[in-house]
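Enquirer: predicted coordinates and the sequence they were generated for:
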Amino acid sequence: MRQLFPLLFFALFFVLLAGANFYLAKRFSFYFDLRNPRFMLATFAGLTIFMLAGIIGFTNAQGTFANSVYIAASIIMGFLLYLLLAVAAVDLLNLLVKTNAKMQGLASVALAVAITGGGILNAQYKRISKEEIAIPGLHSNITIAHLSDIHIGHFWGPKTLQKIVDKTNAQQPDVVFITGDLFDGKIRLTSKSLEPLTHLNAPVYFVEGNHDGYSGAKEIKQKLRHIGVEVLENEVTHFNQLQIIGLNHMRATNNDPGMHGTAAKPSMQSVLSQLNIFPDKPTVLLHHSPDGIELANKYGVNLYLAGHTHNGQLFPFNFVVRGVYQYNKGLKKFKETSIYTSQGVGTFGPPMRVGTKSEIVILKLKPSAK
């Protein structure tokens, strides 16, 4: 049954998409007194097809035209989502406050435009999230910066990365951990895009995410190693007082197909059992998605750093992600293991954040009182 989940998900997605198109077409035909809703249905269907084709077909495409199509399709995706929610909200409000049909239509469009514009602005503002975590075995404080889901690609490039680097340096971390999805397509997969990382004033460690795999993980890792970033691939290393475990993006257990793993690939369960891990040393685990917390705890991990979820990125998907991932955002704990799931500092798809934030995570690790 679990193997059928992706098929069921996509079937439900397209059913909901078709329903949304019919709903918007009927409402806008009513708003603007169009006797035949076919024109509006064709309009919304056309926008939906363009949106899907632009995002799916041009994610890894390169060149000015491809970039323009992807940008337009992604912004249309966000706009249509909030147009649908705006129309529903206006319909509900109209039950209490009666207004004419044209006014309802104009109000719906204005609300969707405002939310879309606000979401684009919000995504560009990179916030600093700070936490303190007590780690057994530490002898002195260590400040770490956790960056995840930067998604260099059609929207975010070296200028954005430089701003992230400058904000990170201002926090004076001792070490920087990047937990995947550094890239989001091949369009800016160049050494120039990564050059800002050379300005970080601390050692940098990287593990891959699923979007790095789509973009070309091997090439990304080669370029990172060339500029001095330490790339971890299912291995253990050490920095200062910390033992660092870095894993490729994988499913948690051998029996879990996961969203991005198959039985042909290793799992956290199989990889961790083969690593030379010192159980009594302060340990940080780097993995792209917040899966397998039980395994992390079993192998003595004190702090698990992950991303991937974006906390849904766009309302109301933050509620969906909360149902899918138990550790969907922020600092939480499972027994003796702390886990911080970053909401990400970039975006995927629409360059927008509504109800979520783009964050640079600064964690102060301090000796445990025990």
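Expert: Alright, I've got the coordinates. Numbers count the residues shown, from 1 in each chain.
Enquirer: only C-alpha atoms for contact and neighbour calcs from this point on.
Expert: Will do.
Enquirer: now do the helices in the stretch 1-150 of the chain.
Expert: With DSSP state H, counting those that start in this stretch as the definition, the stretch 1-150 of the chain shows helices at residue ranges 5-31, 38-58, 64-94, 101-124.
Enquirer: could you export these as JSON lines, including distance to residue 368 and mean neighbour count?
Expert: Formatted as JSON lines, the helices of the stretch 1-150 of the chain follow (distance: least, CA to CA, whole Å; neighbours: other CA atoms under 10 Å):
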{"stretch": "helix 5-31", "distance to residue 368": "42", "mean neighbour count": "15"}
{"stretch": "helix 38-58", "distance to residue 368": "47", "mean neighbour count": "17"}
{"stretch": "helix 64-94", "distance to residue 368": "45", "mean neighbour count": "19"}
{"stretch": "helix 101-124", "distance to residue 368": "36", "mean neighbour count": "18"}
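Enquirer: among the ones you listed, which comes closest to residue 154?
Expert: helix 64-94 (5.9 Å; CA to CA).
Enquirer: show me what that closest one packs onto, helices and strands only.
Expert: Here helix 64-94 is seen to pack against helix 5-31, helix 38-58, helix 101-124 when contacts are counted using 3 or more CA pairs under 8 Å, 6 or more residues apart in numbering; DSSP states H and E.
Enquirer: that helix versus helix 101-124: what angle between them?
Expert: Orientation check (axes from the mean of the first three to the mean of the last three CA atoms, to 10 degrees): helix 64-94 against helix 101-124 gives 130 degrees.
Enquirer: against residue 288, how distant is residue 209?
Expert: Distance of residue 209 to residue 288, computed by CA to CA, to the nearest Å: 5 Å.
Enquirer: now for those two: what residues contact both?
Expert: Overlap of the contact sets of residue 209 and residue 288 (by CA atoms under 8 Å, 6 or more residues apart in numbering) consists of 179, 180, 181, 248, 249, 308.
Enquirer: in strands only, show me these.
Expert: residue 179 (DSSP state E).
Enquirer: got another one to weigh against that:
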Amino acid sequence: MSSALFVALVLPLLAGVHYYVWRRMVRDTTTPGSAWRRGGTVLIVVLGLLLVAAPPGERALPAPLATAVGWPGFVWMAGILYLALALLVGEVPRLLLLRVERRRVTAAVTVPATPRTDSVSGTGSPEPASATDSPEPEPASAAPLHPSRRLFVGRAVALASGAAATAAVGYGAYTALGPPRIKHLTVPLARLDPAAHGFRIALISDIHLNVLVGRDRTRQLVDLLNGTEPDLVALVGDLVEDADVADQGRAAEPLADLRATHGAFFVTGNHEFYSGAAQWVRFVRGLGLRTLRNERLALPGFDLAGVEDESGAEQGDGPDYEAALGGRDRDRAVVLLAHQPAQVEEAARYGVDLQLSGHTHGGQLWPFNHLMGLSEPNVAGLSRHGDTLLYVTRGTGFWGPPVRLGAEPDITVLELTSPRA
């Protein structure tokens, strides 16, 4: 996203959301001029500035400072999302509580009728009562709600919303930063040679090494992958999050310890191209991984192919499906590694049996895990597109906030089976 577009579209939206949260969490829960109101206002402003500074700070700031800015800034990305959603839901009980309080005040106030005075004598003696002179209470709208009651309602809604948002972010952070789930899936391929029956591919994607996670995370993932005892490891892009080898190379070094019968393979993702794909391809090769850049090779019982990410086209280095898939033996099954699920459209045209992808993070944050289906052919799991199967892993990392809600990270072990075995 260009800087001009960010300033024109995103900043006003962020400012509006922060103002709404400030009104409900600070203004409606404190008294004017109080230390609580001043402190709450400063906190909202500072968190908003950290949120804006965190993404560019990953590359522009020294590593310790980028981490110091990144943790509160990125966590607040998820925090303000769920706080705003909780407050929006809280608008209904807020209105109901205010109405209940107004009725309570009105019922507690009795307004007597004002005695009528003698307009001639001025004695103030009441005139004889008539049928039309019976006193009536003032309407409910005339009974103002005391500020303390408004504060009570505002604090009740703010407390409930804050608790809900904190629980969501806390659970999401625990999920995102914890070990990914190891999933096992059997995938039958009609053209798979019996020699490859039972072939096991350990699929991992979207590690997103950044200022919040590093070498220890990579070591954890390598140990988990090796523990599955795969025939092949496939890393389908987004190893890093917009970082140079000089900044995150050391964090990726444990990948050199990957162990698989037929080796470990890598294809680029969009974030490699944001970071400089050539440097990362060289580095990954140096770690012993085989990179497939619009290439294909024969394995026992099937072909394995890999194409560049679609974002590489902007740099003249995009996917070349003809180079990777053209001129092959159509009697052999072919498995394609491609970062983005949307690349299945071209894969299906070339008769690919199975495409393995990542990119989506499974939506990463609720409700985006449900909304992403509007733009992606498959957000997570196995699906069929013509004669081509597509499997999408949720990946093991995160973009932006270190939070996953409704989209737990995973490593998937796919066992290929042949109907002729």
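Expert: Nice, thanks for sending it over. Nothing here was measured: the structure is a model prediction, and the numbers come from that model.
Enquirer: quick one: which of the shared contacts of residue 209 and residue 288 of structure 1 is nearest to residue 284 of structure 1?
Expert: For those, the residue nearest residue 284 of structure 1 by CA to CA is residue 179; the value is 11.8 Å.
Enquirer: next, count neighbours for the alignment partner in structure 2 of the closest one.
Expert: The pairwise alignment with structure 2 assigns residue 179 of structure 1 to residue 236, based on TM-score structural alignment. A count of neighbours around residue 236 of structure 2, defined by other CA atoms under 10 Å, yields 30.
Enquirer: contacts only, for residue 236 of structure 2.
Expert: Applying CA under 8 Å, 6+ apart, the residues near residue 236 of structure 2 are 203-206, 266-269, 337-339, 356-358.
Enquirer: can you do 6 Å?
Expert: The neighbours of residue 236 of structure 2, taking CA atoms under 6 Å, 6 or more residues apart in numbering as the test, are 205, 266, 267, 339.
Enquirer: how about the contacts made by the equivalent of the first one over in structure 1?
Expert: The reference is to residue 205 of structure 2. For residue 205 of structure 2, the aligned position in structure 1 is occupied by residue 148, per TM-score structural alignment. Shown in contact with residue 148 of structure 1 (CA under 6 Å, 6+ apart): 178, 179, 180, 307, 344.
Enquirer: save those as a markdown table, and put in distance to residue 166 of structure 1 too.
Expert: Formatted as a markdown table, these follow (distance: CA to CA, whole Å):
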| residue | distance to residue 166 of structure 1 |
| --- | --- |
| 178 | 15 |
| 179 | 19 |
| 180 | 20 |
| 307 | 21 |
| 344 | 17 |
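Enquirer: quick check: closest non-adjacent residue to the spatially most central residue of structure 1.
Expert: The centre of structure 1 sits closest to residue 310, judged by CA atoms, centre = their mean, with a distance of 3.5 Å. Leaving aside its chain neighbours, residue 310 of structure 1 sits nearest to residue 343 (4.2 Å; criterion: CA to CA, 6 or more residues apart in numbering).
Enquirer: show me what that neighbour aligns to in structure 2.
Expert: Using TM-score structural alignment, the partner of residue 343 of structure 1 in structure 2 is residue 394.
Enquirer: how about residue 116 of structure 1?
Expert: Alignment of residue 116 of structure 1 against structure 2 is given by TM-score structural alignment, with residue 169 as its counterpart.
Enquirer: count the residues that sit near residue 201 of structure 1.
Expert: Residue crowding around residue 201 of structure 1 was assessed by other CA under 10 Å; the count is 17.
Enquirer: from residue 164 of structure 1, how far out is it?
Expert: 13 Å.
Enquirer: before we move on, the earlier item: are any of the shared contacts of residue 209 and residue 288 of structure 1 buried, and which?
Expert: By neighbour count, with 16 or more other CA atoms under 10 Å, these hold 179, 180, 181, 248, 249, 308 as buried.
Enquirer: what distance do you get for the first one to residue 52 of structure 1?
Expert: According to CA to CA, residue 179 of structure 1 stands 28 Å off from residue 52 of structure 1.
Enquirer: CSV for the contacts of residue 236 of structure 2, including distance to residue 231 of structure 2 and secondary structure?
Expert: Listed next are the contacts of residue 236 of structure 2 as CSV, based on distance: CA to CA, whole Å; DSSP: H, G, I helix; E, B strand; the rest coil:
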residue, distance to residue 231 of structure 2, secondary structure
205, 17, coil
266, 15, strand
267, 18, strand
339, 20, coil
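Enquirer: now, among those, which is nearest to residue 103 of structure 2?
Expert: Of all the contacts of residue 236 of structure 2, the one sitting nearest residue 103 of structure 2 is residue 205; the distance, using CA to CA, is 57.6 Å.
Enquirer: what's the closest non-adjacent residue to that closest one?
Expert: Using CA to CA, 6+ apart, the nearest residue to residue 205 of structure 2 is residue 395, at 4.6 Å.
Enquirer: can you verify the one you found is assigned to a helix?
Expert: No: membership of residue 395 of structure 2 in a helix is not supported by DSSP: H, G, I helix; E, B strand; the rest coil, which gives coil.
Enquirer: hang on, the earlier thing: as CSV, the helices and strands packed on helix 64-94 of structure 1 with distance to residue 273 of structure 1 would be great.
Expert: Shown next, in CSV, are the helices and strands packed on helix 64-94 of structure 1 (distance: least, CA to CA, whole Å):
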stretch, distance to residue 273 of structure 1
helix 5-31, 29
helix 38-58, 37
helix 101-124, 39
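Enquirer: out of the ones you listed, which is closest to residue 91 of structure 1?
Expert: helix 101-124 (7.9 Å).
Enquirer: how far does the closest one sit from its chain's centre?
Expert: For helix 101-124 of structure 1, the distance between its averaged C-alpha position and the chain's averaged C-alpha position is 23 Å (CA atoms, centre = their mean, to the nearest Å).
Enquirer: who are the packing partners of it?
Expert: Packed against helix 101-124 of structure 1 by the contact rule (3 or more CA pairs under 6 Å, 6 or more residues apart in numbering; DSSP states H and E) you find helix 5-31, helix 64-94.
Enquirer: rewinding a little: which one of the buried ones among the shared contacts of residue 209 and residue 288 of structure 1 is nearest residue 155 of structure 1?
Expert: Here the nearest of these to residue 155 of structure 1, counting by CA to CA, is residue 181; it sits at 13.9 Å.
Enquirer: contacts only, for that closest one.
Expert: Contact analysis of residue 181 of structure 1 by CA under 6 Å, 6+ apart lists 149, 151, 209, 211, 212.
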